[in-house]
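>>> predicted structure and sequence below. I'll ask about it afterward.
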Amino acid sequence: DDRGACGYGTLVDVVPMKARVGSVSPVLFKGGEGCGACYKVRCLDHGICSRRAVTVIVTDECPGGGPCGGGNTHFDLSGAAFSRMAVAGAGAHLRDRGQLKVIYRRTACKYGGKNIAFHVNEGSTSFWLSVLVEFEDGEGDIGSMQLKQANSAKWLDMKHVWGATWCLYGGPTAGPFSVRLTTLSAPKTLTARDVIPRNWTPKGTYSSRLNFDASL
């Protein structure tokens, strides 16, 4: 499953995502458009939980049945995130509880100085370009994505297909490509010019020189 339904792959195993990843119920996953959003989650059992909230980055969707179904709001947290909510020395005991009542709120994503990056997915060609968006500060989610080819003034709408992946069909296309992102929750727009080079390769990752403000 490429480390979850958002398709972030091995990024979920390393800093800055490591230990902050989580899966959410469909009401927050939003068919994949909720990928990358960040939440503060705090446990309400004061007998074993501290007052410390943990930050969770949406990287996966939990199954639609049980606590994740029926329009419920549900978070599946990593073991590390569970432990961080506990009072000192009670991390293992808290994890054994399984399900907990929590409160949560949306929070700005902060990737510690990283800029937005674009990963060209395996299988991409000049006729089918598949791109994964990484390290988006602020809102964290993407509402629309457009691409502009070299020597063109026309912005082409990319299609959201699954997780954090967007695709452009048709072609042939020619780089370098500029990319325009618009966030989903509170529309903000950012343009990374010529960020994907002319000689791009499948499985290549290309970092921009900019990011959204780390605020909501």
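Yep, it's here.
>>> all contacts plus neighbour counts: C-alpha atoms, from now on.
Fine.
>>> roughly how far apart are the residue nearest the centre of the chain and Phe82?
Closest to where the C-alpha atoms of the chain average out (C-alpha atoms, centre = their mean) is Gly36, at 1.9 Å. Per C-alpha to C-alpha, to the nearest Å, Gly36 is found 20 Å from Phe82.
>>> how about Arg3?
Counting by C-alpha to C-alpha, the gap from Arg3 to Phe82 is 19 Å.
>>> neighbour-wise, which of those two wins?
Phe82 (25 against 14; other C-alpha atoms under 10 Å).
>>> second structure for comparison follows:
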Amino acid sequence: MASPLRALSVSATLLLLVIALASCEAKLSAYHAVGRVGQNVQPVKEHKPKFKPGPWTKGHATFYEGGTGSFGGACNYKDVVAEGYGLNTAALSEALFKKGQTCGACYEIKCTDDPKWCKPGQPSLFVTGTDLCPPNPSQSSENGGWCNSPLEHFDIAKPVFNQISDYSAGIIPIQYRRVPCQKKGGIKFTIMGNPWFNQVIVWNVGGAGDVVSVQVKGNDKLKWTQLERDWGSTWKTSAHMVGESLTFRVRASDSRYSTSWHIAPKNWQFGQTFEGKNFK
């Protein structure tokens, strides 16, 4: 015959198991409820450090004529002074330009190894890549083909070339490195085109400066849509953007993202420029 105490002990154990299971169920239900409520919460993104200066590399530099409306040519910057780049700009050789991917990248340049032409003290010149120095395969690198691939060459805007060397030098040996771009205000998005073909010019980008990806999202039917590079700093899409409040997401060459939420209102118009969140 079973002991009353043993029966009581078994019953107590079963009761404890039931209570424990009920507690687990309650916790799971609460967890799923929180999951449903928090679906719109943005996921925590992996922290990426700020853009840092790169290593020094050897190259050469020349200068070229132009003005505020032409120094941004191949990158489609309309006016380098009005858009905050100033005259401290350069046309990049084919190897550095990378089919427009490095538009907006910033560089520190020093004239080196040429006592005759380098300014004393090796002052630095800080420039932004805003144009392409076109290659000339019919000429050798010693006879004017300085921008031919794979040469790393800067054709610097004439008004600032003399900060590191005299104009009469022609071509000078340099050392250069990538540096963070310091910008005032946010990233600018100028929307051009028409309802069936949209172009977005992305400029005034801080941090790495050069953009490798642009996405757009509306507030209604337009889901996250990847834009394609049209040329230089101009991106394109045939997605229907008209009538929606627009959010833009930019990824720079250092893999950092910047998302500018609802910066263009529903009644935005082609030709307008909107300001978003910049890289720090």
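Cool, the structure landed. Every value quoted in this text rests on a predicted model; they were computed, and no experiment measured them.
>>> tell me the counterpart of the residue nearest to the centre of structure 1 in structure 2.
Under the alignment (TM-score structural alignment), Gly36 of structure 1 pairs with Gly104 in structure 2.
>>> what are the ranges of the strands in structure 1?
For structure 1, the strands defined by DSSP state E cover 21-24, 38-43, 54-61, 75-77, 102-107, 117-120, 128-134, 144-148, 156-157, 159-162, 165-169, 177-182, 189-196, 205-207.
>>> distance to Gly69 of structure 1 added to the ones you listed, as CSV?
As requested, these are exported to CSV (distance: least, C-alpha to C-alpha, whole Å):
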stretch, distance to Gly69 of structure 1
strand 21-24, 11
strand 38-43, 19
strand 54-61, 11
strand 75-77, 12
strand 102-107, 17
strand 117-120, 32
strand 128-134, 27
strand 144-148, 27
strand 156-157, 32
strand 159-162, 20
strand 165-169, 24
strand 177-182, 29
strand 189-196, 33
strand 205-207, 35
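>>> can you tell me which of the ones you listed is nearest to Asp213 of structure 1?
Asp213 of structure 1 lies closest to strand 189-196 among these, at 10.3 Å (C-alpha to C-alpha).
>>> so what's the gap between that closest one and the chain middle?
18 Å (C-alpha atoms, centre = their mean, to the nearest Å).
>>> who's in contact with that strand?
By C-alpha atoms under 8 Å, 6 or more residues apart in numbering, the list of residues contacting strand 189-196 of structure 1 from outside reads 118, 150, 175-183, 206-212.
>>> one more time with 7 Å
Residues lying outside strand 189-196 of structure 1 but in contact with it, judged by C-alpha atoms under 7 Å, 6 or more residues apart in numbering, are 175-183, 206, 208.
>>> buried ones among those residues?
Neighbour-count burial (16 or more other C-alpha atoms under 10 Å) is assigned, among the contacts of strand 189-196 of structure 1, to 175-183, 208.
>>> what does Cys167 of structure 1 correspond to in structure 2?
In structure 2, Cys167 of structure 1 lands on Lys236 (TM-score structural alignment).
>>> from Trp224 of structure 2, how far off is its match?
Lys236 of structure 2 is 14 Å from Trp224 of structure 2, by C-alpha to C-alpha.
>>> ok, back up a step: quick one: closest of the strands of structure 1 to Arg95 of structure 1.
The nearest among those, by C-alpha to C-alpha, is strand 75-77 at 9.7 Å.
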